[in-house]
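J.: Structure, please.
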Amino acid sequence: MSKLFDPVLWSAIQSDDDQAFRELFEKYWYKLFKTAVKYLDDEHTSLEIVHDIFITLWDRRHQLVITSFPAYLFTAVRYNCYKYLKSNAAKPHLVDTLGSDIDYLLPVVENIAVNRYGKDELFYKLEQYLTPLPARCREIFILSRKEDLSNDEIAERLRISKRTVENQISQATRFLKSQATIKDFLYISLLLSSGILLAV
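T.: Next up, the predicted model:
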């Protein structure tokens, strides 16, 4: 990762540089995810909210004027948590807390997108992206993510070393992130990185 400053990354993103966008995503997604979990106590919904925020960021990159990414992104998280809690009539004390800022939050993130994949669609996309990889690499990755086996269990089943399993999973993960389209990349990356892929 190049560790570029946010304004430099944003300038590149506005020039349609998807690698700069991926770098910005990697820089912020986990902090945003943890913030959402703090409010919602729901990892799956928190992932969806973070995914939607970054989709909107990419889709509106030519229109948005952002002077502070931390301020924009964390405001977007809080606003979307507020909308979710309010629509689900959950945790009224949190709705009240977040709602006190709604007049400030609304104009900033009023167009957050909804772009969610079902589990079957995500599996289909994963399998399509994995096709160019060697058969053993695909097999190990699917055992890890789809069947939720541990590295030790995979090594025992396939009679290979645990290090080989780890290397093959890393290879598949890197390949997925490098080949996926922006929208697929965001959702796949969130799920892979959070460790709850296929648990939803």
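J.: From here on, just use CA atoms for contacts and neighbour counts.
T.: OK.
J.: so what's residue 184 closest to, chain neighbours aside?
T.: Once flanking residues are discounted, residue 184 sits nearest to residue 125: 8.0 Å by CA to CA, 6 or more residues apart in numbering.
J.: Now the one you found: which helix or strand?
T.: Under the criterion of DSSP states H and E, residue 125 resides in helix 119-130.
J.: Taking helix 119-130 as reference, get the angle to the next helix-or-strand element following that helix.
T.: Going down the chain from helix 119-130, the next helix or strand is helix 135-145, by DSSP H and E. Angle of helix 135-145 versus helix 119-130, following axes from the mean of the first three to the mean of the last three CA atoms, to 10 degrees, is 150 degrees.
J.: pretty sure residue 47 contacts residue 190?
T.: Yes. Under the criterion of CA atoms under 8 Å, residue 47 makes contact with residue 190 at 6.6 Å.
J.: list the helices and strands the helix holding residue 125 packs on?
T.: helix 162-179 (3 or more CA pairs under 8 Å, 6 or more residues apart in numbering; DSSP states H and E).
J.: Flag every buried residue along the helix it packs on.
T.: Buried residues in helix 162-179, counting neighbours by 16 or more other CA atoms under 10 Å, are found at 162, 165, 166, 168, 169, 172, 173, 176, 177.
J.: So which other helices or strands are in contact with it?
T.: Other helices and strands packing on helix 162-179, by 3+ CA pairs under 8 Å, 6+ apart, are helix 119-130, helix 135-145, helix 151-158, helix 182-194.
J.: which other residues reach the third one?
T.: The list of residues contacting helix 151-158 from outside it, by CA atoms under 8 Å, 6 or more residues apart in numbering, reads 140, 143, 144, 161, 162, 164, 165, 166.
J.: one more, for comparison:
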Amino acid sequence: MINYTHCEEHELLRHLASGEEQAFTVIYNRYWKPMFFIAHKKLQVVEDAKEIVQGVFFTLWQKRENLLINDLSLYLAAMTRYAVYRHISKEKKRKDQLKKIEKNIKPTAAFDVESKQLLELLNRFTSKLPEKYRIVFLHHKLLDKPIEEVADQLGVSPRTAEGYVSKVMALMRNHHKKVAFSLLL
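T.: This next block holds a predicted model:
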């Protein structure tokens, strides 16, 4: 049995290409910290940095048979940087979409006074929510998009998106109770 922990890079790559999971595990253990550092330094969000590193390793495993790598550490660093850039680009597109949606939700002259007030309250409430929660709520509840479509836009599972909606609805109920209680006093 081969002790992969003492293997050099080129040997690990050869074993990786032949599909040996232990070689992949050694590569993962050797390089995940520096890759995480690169991703976290750019993003400043731990969860996003972890997701990016996992994605890079997933891609490495998927493409292992066809890769020609001279320097694994440089290759993984470059993959991580490009994954970060793609993530930043996606986030910018999501924010732009959210701004478009928020503009479309603003009250118009066709709304009566009560509807305008309700939309103003909703806009004020949703502006305080975390971004992903706000996007799911606006798309699914106010624009009637299917939860699967919204989840796909955000790059999360439908179950996670449903969790976001449940959390927002619970926050709204809690806020409503506080307002009702304060009116009674």
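J.: Fetch the TM-score of the aligned pair.
T.: Remark: TM-score between the superposed chains equals 0.47 [TM-score structural alignment, normalised by the length of structure 2]; 96 aligned residues with a CA RMSD of 2.5 Å.
J.: between the helix holding residue 125 of structure 1 and helix 182-194, how many degrees?
T.: Using the same axes, to 10 degrees: helix 119-130 of structure 1 against helix 182-194 is 100 degrees.
J.: and helix 119-130 of structure 1, which residues are buried?
T.: Applying a neighbour-count criterion of 16+ other CA under 10 Å, one finds 122, 123, 126, 129, 130 buried in helix 119-130 of structure 1.
J.: Now do the contacts for residue 80 of structure 2.
T.: Per CA under 8 Å, 6+ apart, neighbours of residue 80 of structure 2: 35, 38, 39, 52, 53, 56.
J.: who wins for proximity to residue 54 of structure 1 among the helices and strands packed on helix 162-179 of structure 1?
T.: When those are compared by CA to CA, helix 182-194 sits nearest residue 54 of structure 1, at 7.6 Å.
J.: and that closest one with helix 162-179, angle?
T.: Using the same axes, to 10 degrees: helix 182-194 of structure 1 against helix 162-179 is 150 degrees.
J.: which strands and helices sit next to helix 182-194 of structure 1?
T.: By 3+ CA pairs under 8 Å, 6+ apart, helix 182-194 of structure 1 packs against helix 18-40, helix 43-59, helix 162-179.
J.: possible to save the ones you listed as a markdown table with distance to residue 69 of structure 1?
T.: Formatted as a markdown table, those follow (distance: least, CA to CA, whole Å):
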| stretch | distance to residue 69 of structure 1 |
| --- | --- |
| helix 18-40 | 9 |
| helix 43-59 | 11 |
| helix 162-179 | 23 |
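J.: Secondary structure element for residue 35 of structure 2, which one?
T.: helix 21-43.
J.: Ignore what I typed, I meant residue 58 of structure 2.
T.: helix 46-62.
J.: ok, and for whatever helix or strand comes next after that helix, which residues are buried?
T.: Downstream of helix 46-62 of structure 2, the next assigned helix or strand under DSSP H and E is helix 72-105. Buried residues in helix 72-105 of structure 2, counted by 16+ other CA under 10 Å: 72-73, 76-77, 79-81, 83-84, 87, 94, 98, 101-102, 105.
J.: Compute the inter-axis angle for helix 72-105 of structure 2 and helix 46-62.
T.: 130 degrees.
J.: got the angle between helix 72-105 of structure 2 and helix 21-43?
T.: Counting by the same axes, to 10 degrees, helix 72-105 of structure 2 lies at 50 degrees to helix 21-43.
J.: Quick check: residue 120 of structure 2 vs residue 80 of structure 2, distance?
T.: Look at residue 120 of structure 2 and residue 80 of structure 2: by CA to CA, to the nearest Å, they are 41 Å apart.
J.: oh, I was asking about residue 40 of structure 2
T.: Applying CA to CA to residue 40 of structure 2 and residue 80 of structure 2 gives a distance of 10 Å.
J.: Ok, residue 116 of structure 2 next?
T.: From residue 116 of structure 2 to residue 80 of structure 2 the distance is 46 Å (CA to CA).
J.: and if you look at residue 72 of structure 2?
T.: 12 Å.
J.: for residue 183 of structure 2, same thing?
T.: Residue 183 of structure 2 sits 53 Å away from residue 80 of structure 2 when distances are taken as CA to CA.
J.: Now compare the buried residues of helix 72-105 of structure 2 and name the two farthest from each other.
T.: Within these, 72 and 105 form the most distant pair, 48.9 Å apart (CA to CA).
J.: Ends of stretch 98-114 of structure 2, what's the gap?
T.: For stretch 98-114 of structure 2, the end-to-end distance is 24 Å (CA to CA).
J.: wait, stretch 152-161 of structure 2
T.: 9 Å.
J.: Just the buried residues of that stretch, please?
T.: Under 16+ other CA under 10 Å, the buried positions of stretch 152-161 of structure 2 are 154, 158, 161.
J.: Same check on stretch 49-57 of structure 2?
T.: Residues of stretch 49-57 of structure 2 classed as buried by neighbour count (16+ other CA under 10 Å): 49, 50, 52, 53, 54, 56, 57.
J.: Same question for stretch 11-21 of structure 2.
T.: Residues of stretch 11-21 of structure 2 classed as buried: 12, 13, 15, 16, 17 (neighbour count, 16+ other CA under 10 Å).
J.: is it true that the fourth one touches residue 28?
T.: No. Contact between residue 16 of structure 2 and residue 28 fails when scored by CA under 8 Å: they sit 11.2 Å apart.
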